[in-house]
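> what's the 3D shape of this:
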Amino acid sequence: MELNLIQNIAIWALPVLFAITAHEAAHAYAAKKFGDPTAFLLGRMTFNPIKHIDPIGTIVLPLLCVLLPGGFLFGYAKPVPVNFEALRNPKRDMRWVAAAGPLANLAMAIIWALIFRFATGALDGNAFQLPLALMAQAGIQINVVLMVLNLLPIPPLDGGRILVSVLPNHLAYKVSRVEPYGFFILIALLATGLLGKILAPFMHLVMGFIQLVL
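Model prediction:
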């Protein structure tokens, strides 16, 4: 089904906002639980999407991806500030704070999958069936993409933080030095088309897991 510009925006807007909000809020809640109140004190421990929106990463970039045929969906929010030194056990707790975001996206993907099942079942023939089903599909996709993307072992992505937290100190230090270049590595992978190829098999695994638990 071919959607026009307004329909595409209507379908994707809420799933994208919910996905980035859940991801960043989860980081903030985990950080506070493990001893760092920075995000809480800055008002970032909230499910209010306005607090997490980055004009370019949350609005412009996803919109371009939706409008470009065959484009890979990509976007980001304002990162939640975490003072890792304030955590009770910085190296150990870092992995849980980092993992909280992708886990929140997994939970959101499962919720959207349940909504999709409801839309295609209980709402059969209802005028809201198709729009809700399309929105649920978008919700599943954006959350699975964000989960898998953020688990790439490239600092400052969550997967890079997790990797640093589990490696011996001398190796962790070497990996952490990649952080200033992490965003450029990601853009290069995106521009060359390698990013989609890297993520695709892991996305299929996550999709299979979601189908299994439902």
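> when you work out contacts or count neighbours from here on, use the C-alpha atoms and nothing else.
Fine.
> which helix or strand contains the residue nearest in space to the middle of the chain?
The chain has L146 as the residue nearest its centroid, 2.9 Å off, counting by CA atoms, centre = their mean. Using DSSP states H and E, L146 sits within helix 129-150.
> that older thread, got a list of what the residue nearest to the centre of the chain touches?
Each residue near L146 by CA atoms under 8 Å, 6 or more residues apart in numbering is listed here: A19, P102, N105.
> if you set the cut-off to 10 Å instead, what comes out?
16, 19-20, 23, 73-76, 101-102, 105-106, 203 (CA atoms under 10 Å, 6 or more residues apart in numbering).
> just W12 next, same as before
W12 neighbours (CA under 10 Å, 6+ apart): P62, L63, V66, L134, M135, A136, Q137, A138, G139, I142.
> got it, and N150?
Taking CA under 10 Å, 6+ apart, one finds Y76, A98, A99, G101, P102, V144, P156, L157, D158, G159, G160, R161 in contact with N150.
> which one (most neighbours) among the contacts of W12?
G139 (30 neighbours; other CA atoms under 10 Å).
> also this sequence, please, to line up against the first:
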Amino acid sequence: MLTNLREILVNLTTGFLAVILVILPREYVKAYTITKLGDQTPKKLGRLSLNPFVHLDPIGTISFILFNFGWSRPVPTIPLKSSKLKKSLLITSIIGPVFGIILFVIYGIITRNIDNRYLFLIFYKATKWSLTYAIFSMLPIPPLDGSRFLSAFLPGEYIEWYVKYEVYGILFMLALLFIWILPLVMSPFVAFIENLTNFIINGGG
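I've put the predicted structure just below:
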């Protein structure tokens, strides 16, 4: 019983720390990019921060630990403040997935050189979740990056409406999670990414 309890605690703590490694650098870079593009909303709302707790979404974090995919709190942005609206939307929607792939490579290299089991589990999970989130975030469900990528191609008069109703996308995503549709949709991606991660860390040379 004590062994099982210890394994549960190890799984929870390594999972939580891995989520921080996935979310913190990604969301900070997104907030920094949005700010540099002229929208000061992330800075004003405290999201241009290295404090992981301002970026973590409670349900998204639990989903990472239980289902091997999840999400963070969306970086707040008001794209209509940018004079180059469509360019701004494209950049901010692509930066998250691209940086997720970069983290996947970096964490994979680090994981290959770790001997400590606890640290290995943290970086192993961070490796595969970085790529999983890069793929998951491209779904066209607000406020995921895929929805902002899609909105960059909408007529200007529809973009404000699209961004305004992001909160309903979050509720829709939670509903899909609780009725098990999201886990079913993501299952083949999660399995593929886990196999790819294992190959890179253990058998890719």
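> ok, of the contacts of N150 of structure 1, which one's closest to L190 of structure 1?
Y76 (13.8 Å; CA to CA).
> hang on, that closest one packs against L63?
No. With contact defined as CA atoms under 10 Å, Y76 of structure 1 does not count as touching L63 (12.0 Å).
> shared neighbours, the two?
By CA under 10 Å, 6+ apart, Y76 of structure 1 and L63 have these common neighbours: V16, I56, G57.
> among these, which are located in helices?
Among the shared contacts of Y76 and L63 of structure 1, the residues falling in helices (DSSP state H) are V16.
> got a quick PyMOL command for the buried subset of the shared contacts of Y76 and L63 of structure 1?
Here is the PyMOL selection string for the buried members of the shared contacts of Y76 and L63 of structure 1, based on 16 or more other CA atoms under 10 Å:
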select buried, resi 16
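> and the next element down the chain from the helix holding L146 of structure 1?
Sequence order places helix 158-166 as the next helix or strand after helix 129-150 of structure 1, per DSSP H and E.
> how much does that following helix stray from structure 2?
Superposed on structure 2, helix 158-166 of structure 1 shows a mean distance to its aligned partners of 0.9 Å (mean CA distance after the TM-score superposition for structure 1).
> where in structure 2 does that helix fall?
Counting by TM-score structural alignment, helix 158-166 of structure 1 pairs with residues 145-153 of structure 2.
> figure out how far that stretch is from the centre of its chain.
Computed by CA atoms, centre = their mean, to the nearest Å, the chain-centroid distance of stretch 145-153 of structure 2 equals 16 Å.
> got a list of contacts for that stretch?
By CA under 10 Å, 6+ apart, the list of residues contacting stretch 145-153 of structure 2 from outside reads 74, 79, 85-97, 134-142, 154, 158-160, 162-163, 166, 169.
> elements contacting the biggest helix by length in structure 1?
Under DSSP H, the helix in structure 1 containing the largest number of residues is helix 90-121. Packing contacts for helix 90-121 of structure 1, counted by 3 or more CA pairs under 10 Å, 6 or more residues apart in numbering; DSSP states H and E, involve helix 5-33, helix 129-150, helix 158-166, helix 194-213.
> let me know the next secondary structure element after the third one.
With elements assigned by DSSP H and E, the helix or strand that comes after helix 158-166 of structure 1 is helix 169-176.
> the helix or strand just after that next one vs structure 2, average distance?
Downstream of helix 169-176 of structure 1, the next assigned helix or strand under DSSP H and E is helix 179-191. By mean CA distance after the TM-score superposition for structure 1, the fitted helix 179-191 of structure 1 averages 2.7 Å away from its aligned residues in structure 2.
> let me know the angle separating helix 179-191 of structure 1 from helix 129-150.
Orientation check (axes from the mean of the first three to the mean of the last three CA atoms, to 10 degrees): helix 179-191 of structure 1 against helix 129-150 gives 130 degrees.
> now for helix 179-191 of structure 1, which elements pack on it?
Helix 179-191 of structure 1 packs on helix 158-166, helix 194-213, going by 3+ CA pairs under 10 Å, 6+ apart.
> please redo it, this time with the cut-off set to 8 Å
Helix 179-191 of structure 1 makes packing contacts with helix 194-213 when contacts are defined by 3 or more CA pairs under 8 Å, 6 or more residues apart in numbering; DSSP states H and E.
> got the angle between the helix it packs on and helix 129-150?
Between helix 194-213 of structure 1 and helix 129-150, the angle comes out at 120 degrees (the same axes, to 10 degrees).
> what does helix 194-213 of structure 1 contact?
Helix 194-213 of structure 1 is contacted by residues F72, A109, I110, A113, V144, V145, V148, L149, L186, L189, L190 when judged by CA under 8 Å, 6+ apart.
> again, 10 Å this time
By CA under 10 Å, 6+ apart, the surrounding residues in contact with helix 194-213 of structure 1 are 71-73, 106-107, 109-111, 113-114, 140-141, 144-149, 151-152, 185-190.
> over to stretch 161-174 of structure 2?
Outside stretch 161-174 of structure 2, the residues touching it (CA under 10 Å, 6+ apart) are 59-60, 73-74, 77-80, 140-144, 147-148, 150-151, 154, 175-177, 180-182.
> now do 7 Å
I141, P142, P143 (CA atoms under 7 Å, 6 or more residues apart in numbering).
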